[in-house]
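Trainee: Have a look at this fold, sequence not included:
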C-alpha cells in the first residue's frame, strides 16, 4: 500500500501562514477540541498533562470512555478509537507478550530477571506482566522522570498487589542509571525515544543502556516509523512540555544502526497492524 508522503520534522516546526487553508482548518479543529471536545475526559487529560504524557497513555491503555454527559462519553469513545491510540494499545499488548516471554525464558534457564524500565509512565504493561510472574524470580525497578507518573504507577502496583521499586529518575542521566543495583539483565524503553526530537540524545542513550546492561542481557525498545495523523497532531495537540507535539519519525534502520554501534545484536521486530508502532528486542552477548 502506497502511503501519502508526510511532512518532515523541520517542516512541522514552522508555523503555517495565517491565511493558509490548513491553518484555518487546524485552528478550527483545536478550538473545537478545547470547547466541545473537553466534555471528553480523555481530551481534558491531554490538554492538562500533554497528549504524549504518561497520564494520557495510562488513560488510553484502560480504554474506558468517560466524560460529562452522553455527548462527552461519545466524543471520548471516538477519541480512544483513533488509529493512533488503537496502535498504542496494540503496542502495549505486544510489549507485554515480549516482556513475559523474556522473563519466562530466564526462568527456564534458572536465571533471575533483574528488570529496569527507565521511563515507565503509569507502569501498566510492566505491572500487569509482573502480576502473572513468580516474583521470587524477578526484581523490578520502574522509573519515570515525572512525579505524577511515579504516583500513578505506585497506585496501580498497590491495586494489583505487585512488589516493585517505583521511583523518580532521569532515563538519560548517567548518575541515575549508575544507581541501579543490581545491574539489570532486562531493560525496557517504551514510548520514550519517539517523543524526543534529538537524534544525538537517542544515539547516545543506546550506549548508556549497553553499558549498564548485564552480559548476557536483553533490551526491549519501541519504534515509530510512521503516523497517519502526524501533521494534525503537530498543529493541534500540546505535548507534555506544553509546546506543540511534533514527532520525529525514525525508520527502524536508523535506530538499529545506533543500537548496533553501541554493541547490541540479534534484533527482532514486531509491528502493530497499522505499521505505526513497533517493539524491538536486542541482545547484549
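Mentor: On my side now, so go ahead. No experiment lies behind these values; they were computed from the predicted model shown.

Trainee: Could you use CA atoms for every contact and neighbour count after this?
Mentor: Fine.

Trainee: got the contact list for residue 246?
Mentor: 9, 12, 13, 195, 230, 233, 234, 239 (Cα atoms under 8 Å, 6 or more residues apart in numbering).

Trainee: Comparison target, given below:
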C-alpha cells in the first residue's frame, strides 16, 4: 500500500495524542514496558542508548541472536528481533547485498569503487567486496564508533585493504565533491526514512548527479509499515528524540531520481512489503 494510505499520517505521527486519550494511555504503557525490558534485553538496551535507527541497533538486528540478562531478557530480545520491522531489516540487508553485487558486475570499471556515506555497519557492502575481489569501497558515517566497527568488520572479512573510512554526512555537498577515489556506485540505505524534508532528498539526487556522477545508485525506501506508530511513540532515535520515520511511495523517490537522470533497473521488496530496494542506472550509461 502507498505511504500514509492507512493508519496515521506523517503529520499525525509528529503530533502527540491528547494526554487523556486511550491511545496516549496505551502508548504510555508500551513505553514503560519497553523501557523496563531494556533492563534485560540487549536489543532494547542498545536501542534506547544508541537509537533504534543507529548502526549498533542495526548490527544487533542483522545478527539475529537473542541476548540479554536472564532467560527472560533473552525471550524479550527474541520477541523484539521477530518484529516485522526487524525482519525487514534483515531482508533488505540480503537484498541490498544482491543489488550491490549486480551493480559491481554491471560497472564498466576494471576496479569499481562503491561509496556509502551513511554506511552504518555496512555488512551488505563488505560481504559484496569479499565476493568481488576487484571492487573497493569508501565508507562514511556521522557516527565515528560505527566507522570503527565497520573497519574492524572489514579486516575480519579480509577486505580491509580495499576499504577506506571517513566521518561524513551523506547530504554534505563538500563531502560528495571530495569523494576519492571517485565511485562508480553509490549506496544509500535507511537514509530517506529518517530525513523528513522532501526538498532535501530531491536536491540530494541532483547533487549526486552533479558532484559524483556515479553510474549506479542503490537505495531503499520505507513505503509502508504496520508498526510505524509504535516506532514513533515508543522507540527513540540516535538523537534521543521520538523515532518518527517518514513513509514515502517508491514512485516519489523514482521521480527525484528521474529528474537527476537515473532510471530503475531493479526493484525488490522484503517479505512484509515494508521496504523497496532499488538499483538505478544513469541514463545513457
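Mentor: Sure, I can see it. Small disclaimer: the values here were computed from a predicted structure and weren't measured.

Trainee: re earlier: return the member of the contacts of residue 246 of the first structure nearest to residue 44 of the first structure.
Mentor: Closest approach to residue 44 of the first structure among these (Cα to Cα): residue 239, at 13.0 Å.

Trainee: got the residue ranges for the helices in the stretch 151-285 of the first structure?
Mentor: Applying DSSP state H, counting those that start in this stretch to the stretch 151-285 of the first structure gives helices spanning 174-178, 199-212, 230-236, 252-262.

Trainee: Kindly compare burial across these and name the winner.
Mentor: helix 230-236 (a mean of 20; mean count of other Cα atoms under 10 Å).

Trainee: By how much does it deviate from the second structure on average?
Mentor: Taken over the aligned residues, the distance from helix 230-236 of the first structure to the second structure averages 0.8 Å (mean Cα distance after the TM-score superposition for the first structure).

Trainee: so where is that helix in the second structure?
Mentor: Using TM-score structural alignment, helix 230-236 of the first structure lines up with residues 228-234 of the second structure.

Trainee: and the gap between the nearest residue to residue 234 of the first structure once chain neighbours are set aside and residue 128 of the first structure?
Mentor: With sequence-adjacent residues excluded and distances taken as Cα to Cα, 6 or more residues apart in numbering, residue 234 of the first structure is closest to residue 246, at 4.6 Å. From residue 246 of the first structure across to residue 128 of the first structure, the span is 30 Å (Cα to Cα, to the nearest Å).

Trainee: before we move on, what about residue 203 of the first structure?
Mentor: For residue 203 of the first structure relative to residue 128 of the first structure (Cα to Cα), the value is 30 Å.

Trainee: If we go by neighbour counts, what in the helix or strand where residue 11 of the second structure lies is buried?
Mentor: Element membership of residue 11 of the second structure, judged by DSSP states H and E, is helix 10-14. By neighbour count with 16 or more other Cα atoms under 10 Å, helix 10-14 of the second structure contains the buried residues 10, 13, 14.

Trainee: nearest spatial neighbour of the residue nearest the centre of the second structure, skipping sequence neighbours?
Mentor: The residue lying closest to the centre of the second structure (Cα atoms, centre = their mean) is residue 190, at 2.2 Å. In space, residue 190 of the second structure comes closest to residue 220 once its chain neighbours are excluded; the distance is 6.4 Å by Cα to Cα, 6+ apart.

Trainee: which residues touch that neighbour?
Mentor: Applying Cα under 8 Å, 6+ apart to residue 220 of the second structure gives the contacts 188, 189, 190, 191, 192, 275, 276, 277, 278.

Trainee: Done for today, thanks.
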